[in-house]
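Visitor: my questions are about this predicted structure, shown below with the sequence.
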Amino acid sequence: MINLVVRGDSGKAVARAEAGVDWMVGFPDLNAPEFPMLWALTPYGDAVFNQRQIPLLLAELDRIPAACGGEWVGQARELCQVVGRGTHLYLWFVGD
């Protein structure tokens, strides 16, 4: 399970999602050129998105295949807004 958290430069968590991403459901089949942000997710590593990458991530969330969706998508959108409103904030997808 991949967890979502917003962290500042200090590494301190300022927000987190309650739902996690089940990477095994649909993600291995994502097309890298079509979903470069989501394709970066792995079940055992971390992926970090900065303010400039958030619009790209949101665009991918708008067209994510149903197999990859779930409660986490709405929560990821909310966390993207937190990153967009702050400074020196990053959205982390934290693998196991």
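Guide: Cool, the structure landed. Residues are numbered from 1 along each chain as shown.
Visitor: make it CA atoms for all contacts and neighbour counts henceforth
Guide: Noted.
Visitor: where is the longest helix in this structure?
Guide: If you go by DSSP state H, the chain has its longest helix at helix 71-85.
Visitor: elements contacting the next helix or strand after that one?
Guide: Using DSSP states H and E, the next helix or strand after helix 71-85 towards the C-terminus is strand 89-94. Secondary-structure packing of strand 89-94 (3 or more Cα pairs under 8 Å, 6 or more residues apart in numbering; DSSP states H and E): strand 3-8, strand 46-49, helix 71-85.
Visitor: try this one side by side with the last:
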Amino acid sequence: MINLQVRCEDGTIAVRAKHGVVWGPELAHLDQSVFPMLGHLLPYADTVFNSRQVTTLLAEVPRLPPGVVTDEFSRELLDLGRTVLDGQHLYLWFLGD
């Protein structure tokens, strides 16, 4: 399971997602040339995106094929991404198991 958080520059958790995403073949085999941000997620490691990267990430979410992530996770990902963009010194963290 990969969970999602927004953290401040000092590592303080600002927001936690209620839904995570299960690592599966659909997510593991995303074409990195089409999904450069989501295609770099790892199941057992943390991945951190800054606000510039989040802009690219948010453009990827609506283009995901059905079944890669749940609708709930997709909505929270978009909401937390917007939180990063609306704030200062915030980062979007994907937390692998």
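Guide: Arrived safely. Please read all numbers here as calculations on a predicted model, not as lab measurements.
Visitor: quick revisit: got the buried residues for the longest helix of structure 1?
Guide: By neighbour count on 16 or more other Cα atoms under 10 Å, the buried set for helix 71-85 of structure 1 is Trp72, Val73, Gln75, Ala76, Arg77, Leu79, Cys80, Gln81, Val82, Val83, Gly84.
Visitor: the helices and strands packed on strand 89-94 of structure 1: which one's closest to Gly95 of structure 1?
Guide: Closest approach to Gly95 of structure 1 among those is made by strand 46-49 (5.4 Å; Cα to Cα).
Visitor: read off where that closest one ends up in structure 2.
Guide: With TM-score structural alignment applied, strand 46-49 of structure 1 matches the range 46-49 in structure 2.
Visitor: from the chain's centroid, how far away is that stretch?
Guide: The chain centre lies 8 Å from the centre of stretch 46-49 of structure 2; the measure is Cα atoms, centre = their mean, to the nearest Å.
Visitor: now the residue lying closest to Pro43 of structure 1 once chain neighbours are set aside: how far from Arg16 of structure 1?
Guide: Counting by Cα to Cα, 6 or more residues apart in numbering, the nearest residue to Pro43 of structure 1 once its immediate chain neighbours are dropped is Gly95, at 4.9 Å. Noted for Gly95 of structure 1: a distance of 14 Å to Arg16 of structure 1, by Cα to Cα, to the nearest Å.
Visitor: before we move on, what about Pro55 of structure 1?
Guide: Counting by Cα to Cα, the separation of Pro55 of structure 1 from Arg16 of structure 1 is 19 Å.
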